[in-house]
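Q: When you get a sec, could you give me coordinates for this:
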Amino acid sequence: MIAQPQPTRLLTTLTDLVAIPSENPPGGEKAVAEYIRDWLAPLGFQVRLEEYAPGRFNAEAVLANGPGPVFAFNTHMDTVPAGDGWQSDPFTLTERAGNLYGRGSCDCKGPLAAMLEALRLMAEDRGNWSGTLMGVFTGDEEVASEGAKYYCARKQDIDMVVVGEPTGNTVFSAHKGSFRPRVRVLGRAAHSGSPHLGENAIFAAGLLMPRIAAYHDDVLSQRSHPLVGNPSLTVTRISGGHADNVIPDACELLLDRRLIPGETDDTAMAEIEALLDSARKDLNLRCEITGKNATTGGATETAEEAEIVQISLAACRASGQSDAGPFGFQGACDLVHFIDAGATGTVIGAGDIRVAHKPDEYVPRDEFIVSAKIYGDIAQQVLGN
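A: Sure thing, here's the model as predicted:
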């Protein structure tokens, strides 16, 4: 059994990480990656920083310790922008009433600090396990997961992974995906003083939107996954017109299609194309998909009977979680990219996703410390002799 996490060291690490701005956009993951390198290299890890795009970095730490499985911890180094409305400096970890406040405290510098602690404890106990232990810390998860996509496209030998996201120290083994096509509805320009001479694309888009809402209500809401629930379709942005006195000849909608495991970008695209085709025929609309916006990625799940899920559940229960899961994320995360690369995995971390992107983001202090023990216990069980 590995040693217990050291609370003082954990708090120092989280304080240091929160103090490094890595708001995305623009990112700034390099400074976090360098901190990780300086933290893990003295422990015997081979640490590689990879610039996958100009100024954007991943950090990979590897400790090979004989034959056995390849096990990785993963979380992301970027955060959402700090924004306004904080009671304290978002880049100064501040404790109030047992909670640790700061941007990234739960999403995801809290999981990162706890994973670093678990990696340290495993490195100091390498006589009691065999295999390859990794820390894979990626950039850009908050926008398009470009770091994880780049890394996993080139790394195919990880057997099991635990992804750090705020789950209240319970086990999430599935998550939704997202697909965001842009739909352009066409009209015909005219002087706004003579609107009858044109075709108002905004009005035309208004005819399409009830069809989108009905598809969500009548079709998608009837589908369900046992862990993540229903898929969805909605409109999140609308843009049309180019001058105050011109009838708009085009209006663009951004659709947000949330995927459940078993659905893909391609299947969602085919369904939306069919919806648009019916609108063309029934309403005489001119509309088309013109592209798609980048997202974190698709939906995924690891079967409950998989070894990593069972080990994760046991570790969370041993740390006091009576209802440890498995559960499913309504949002997306980087787990899908590791599964696409051949791994099985779970998502675990301290904190509540509902406070993650808000002012006064926080992680409960005791929950944060326990998360490092959970991570260490999982690594020990996967790699233990």
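
Q: CA only for contacts and neighbour counts going forward, please
A: Fine.

Q: so who does Glu367 touch?
A: Going by Cα atoms under 8 Å, 6 or more residues apart in numbering, Glu367 touches Gly168, Asn169, Ala350, Gly351.

Q: The first one against Val347, yeah?
A: It refers to Gly168. No. Look at Gly168 against Val347 with Cα atoms under 8 Å: they stay out of range, at 10.6 Å.

Q: what about those two, which has more around it?
A: Using other Cα atoms under 10 Å as the criterion, Gly168 and Val347 rank with Val347 on top: 30 against 21.

Q: which residues are contacting stretch 337-350?
A: 106, 110-111, 148-149, 152-153, 155-174, 297, 300, 302, 306, 308-309, 312, 335, 363-364, 367-368, 371.

Q: Stretch 266-280 too?
A: Phe179, Pro181, Leu208, Arg211, Ile212, Arg257, Leu259, Leu285, Arg286, Cys287, Glu288, Ile289.

Q: Most neighbours among these, which one?
A: Highest neighbour count within the contacts of stretch 266-280, by other Cα under 10 Å: Leu259, with 29 neighbours.

Q: And it, how far from Glu146?
A: 19 Å (Cα to Cα, to the nearest Å).

Q: for Glu165, same thing?
A: For Glu165 relative to Glu146 (Cα to Cα), the value is 17 Å.

Q: do the same with Pro111
A: 20 Å.

Q: Mind checking which of these two has more residues around it?
A: Higher neighbour count among Pro111 and Glu146: Pro111, with 32 against 24, using other Cα under 10 Å.

Q: Quick one: the helices in the stretch 101-250 of the chain, in order.
A: Counting by DSSP state H, counting those that start in this stretch, the stretch 101-250 of the chain has helices at residues 109-123, 146-154, 201-218.

Q: Pick the most buried one from these.
A: Highest mean neighbour count of the helices of the stretch 101-250 of the chain: helix 109-123, a mean of 26 (counted as mean count of other Cα atoms under 10 Å).

Q: before we go on, could you also do this sequence so I can check it against the first one:
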Amino acid sequence: MGMLDLREILEKNKEYYIKRLAELVEIDTHVLGHGIDGGLEKEGQDYLARLLREMGARLRLDPLKEADIKRCHELWHEGNLGHKLEKRYNLYAGFGTEGRGRSLILNGHMDVMPADNEKEWKSPPFEARIEGGRMYGRGTADMKAGLMASVMAVQLLKDAEREIPGELIIASVCDEEGGGNGSVQALMSGLRADGVVVCEGTGDELILAHMGFVFFRVEVEGKSCHSGEKKAGVSAIEKAIKIIEAMHEMEHEWLLKYRHPLLPSPSLNVGVIRGGSAGSTVPSECCFELCVHYIPGQMNYQGLVGEIEDLISRVSRSDLWLEKHPPKLTVYQAGGGFEMGEGQSLVESFQRAYSLVRKKPVQITGSPAGCDSRLWRNIGGCQTIQFGPGNLAQCHSTDEWVEIDSYLEAILIYAELILDFCAA
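A: A predicted model of the protein is given here:
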């Protein structure tokens, strides 16, 4: 069967494919406290397991385990420790034949962000409302449309009586919104393939790079006294500002030094600052937190941490107080950068599949936001791309939505990619 037949079968069965997405959206699978306090993914994973079992998948359930997250953190500086992991499991569903052709993983996450501002939504966030060619609901764009499109791509091939020419694995993971622990678990459990598609929403573009990120906390000590006798004390806030100003100078140097064809320049954002107790008291302590987004390849975790450490040390040596009371630096979250060369076989297969469906070449771009692509590429060593229905602007937003046509087109593109890539 050719592309015309696949599209005809999609058109014939699209109400079923849309219904399956709506059913998944209406299951509340939100994370608690950015995953630290757990997540409600289980009911969604149970639903998907039943559906995939009906489709004839080889199923493997993989509970999230702190020991594996810790091991990855020690080896790769990836994984977020101390999250509540009870009743949270990954689901891996195999189709096709192992050891024949190429293997391909379609990766998506079951967890969604909370919808605590429910009164601001035009309709309940966990009700799949269809209006004006869009499906509204929490998790539609981020990323249940991508996850279900990967499953329905297999269903489309079954409906078309097309055989998967290699091995295909659907990997539905938990705790992505908590920093990627689900895909970390999958990798620590040995899941690998010749190619991986992270099915996050990309606004009809192919993402081949994203920024790395490191979150730092800097704690500065001062000496408290009444503000009327300020000379007897040391303002921790003023000392912190001295460090922040040096950091902004370093950020400016990065803007002049680093360039990437798909990504913005590195950036440093001080997002939180806490210190002092009253306007009449010289503050004895100040703490600020920052996030650095860096370019993959040209910069890395170890080098960046060393650069921040050196900067704080340099500022401290120039200040009599800080030299004797050095600030405390802590890294509390990090994720690597991601990039993939255009000449790789998975990229070329995707370009052919996309052109066949969309009748135009795909636009290649990069993303300032990190996702699980980095894990599959950097830890797994897999050829990795990012493409899916939905767009970044809708992620985590009120009245989140996905275009139904983009969901259906993604099903077609994934199906063609499976046939092209796995056949080699």
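
Q: Using TSV, lay out the contacts of Glu367 of the first structure together with distance to Gly139 of the first structure.
A: Below are these laid out as TSV (distance: Cα to Cα, whole Å):
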residue	distance to Gly139 of the first structure
Gly168	23
Asn169	23
Ala350	20
Gly351	20
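
Q: which of these lies closest to Tyr101 of the first structure?
A: Relative to Tyr101 of the first structure, the closest of these is Gly351; by Cα to Cα it sits at 11.1 Å.

Q: you'd agree the closest one is up against Thr170?
A: No. Counting by Cα under 8 Å, Gly351 of the first structure stays clear of Thr170, with 10.0 Å between them.

Q: preserved in the second structure, out of the contacts of Glu367 of the first structure?
A: For the contacts of Glu367 of the first structure, the aligned pairs still in contact in the second structure (both residues aligned by TM-score structural alignment, their matches' Cα atoms under 8 Å) are Asn169, Ala350, Gly351.

Q: Redo these as JSON lines? Include neighbour count and distance to Lys281 of the first structure.
A: Listed next are those as JSON lines, based on neighbours: other Cα atoms under 10 Å; distance: Cα to Cα, whole Å:
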{"residue": "Asn169", "neighbour count": "31", "distance to Lys281 of the first structure": "51"}
{"residue": "Ala350", "neighbour count": "30", "distance to Lys281 of the first structure": "51"}
{"residue": "Gly351", "neighbour count": "28", "distance to Lys281 of the first structure": "49"}
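
Q: Pick the one among the residues you listed closest to Thr12 of the first structure.
A: The nearest member of those to Thr12 of the first structure, counting by Cα to Cα, is Ala350 at 16.7 Å.

Q: The closest one maps to what in the second structure?
A: Aligned counterpart of Ala350 of the first structure in the second structure: Pro389 (TM-score structural alignment).

Q: Next: Asn128 of the first structure.
A: Counting by TM-score structural alignment, Asn128 of the first structure lines up with Glu163 in the second structure.

Q: give me the number of residues near that match?
A: Glu163 of the second structure has 14 neighbours, counted by other Cα under 10 Å.

Q: The one 10 residues further on too?
A: Using other Cα under 10 Å, Val173 of the second structure has 29 neighbouring residues.

Q: Spatially central residue for the second structure, please.
A: Cys371 (2.2 Å; Cα atoms, centre = their mean).

Q: Can you give me the distance of that residue to Pro327 of the second structure?
A: Using Cα to Cα, Cys371 of the second structure is found at 31 Å from Pro327 of the second structure.

Q: now swap in Met211 of the second structure and tell me
A: From Met211 of the second structure to Pro327 of the second structure the distance is 27 Å (Cα to Cα).

Q: cool, Leu191 of the second structure as well?
A: Using Cα to Cα, we find Leu191 of the second structure at a distance of 41 Å from Pro327 of the second structure.

Q: Which of the contacts of stretch 266-280 of the first structure lies at the shortest distance from Glu142 of the first structure?
A: Phe179 (14.8 Å).

Q: Pro69 of the first structure maps to what in the second structure?
A: In the second structure, Pro69 of the first structure lands on Arg102 (TM-score structural alignment).

Q: surely that match meets Asp420?
A: No. With contacts counted by Cα under 8 Å, Arg102 of the second structure stays clear of Asp420, the gap being 9.7 Å.

Q: Need the counterpart of Val235 of the first structure in the second structure.
A: Under TM-score structural alignment, Val235 of the first structure pairs with Val270 in the second structure.

Q: go on, Leu186 of the first structure?
A: Mapped onto the second structure by TM-score structural alignment, Leu186 of the first structure lines up with Glu221.

Q: Can you give me the neighbour number for its match?
A: 23.

Q: roughly how far apart are the closest residue to it other than its chain neighbours and Gly380 of the second structure?
A: Leaving aside its sequence neighbours, Glu221 of the second structure sits nearest to Glu285 (Cα to Cα, 6 or more residues apart in numbering; 4.7 Å). In this structure, Glu285 of the second structure and Gly380 of the second structure are 42 Å apart, going by Cα to Cα.

Q: before we move on, what about Gly108 of the second structure?
A: 16 Å.

Q: Repeat that for Asp204 of the second structure.
A: Asp204 of the second structure is 26 Å from Gly380 of the second structure, by Cα to Cα.

Q: Ok, Gly56 of the second structure next?
A: 27 Å.

Q: In terms of neighbours, single out the busier of those two.
A: Gly380 (20 against 11).
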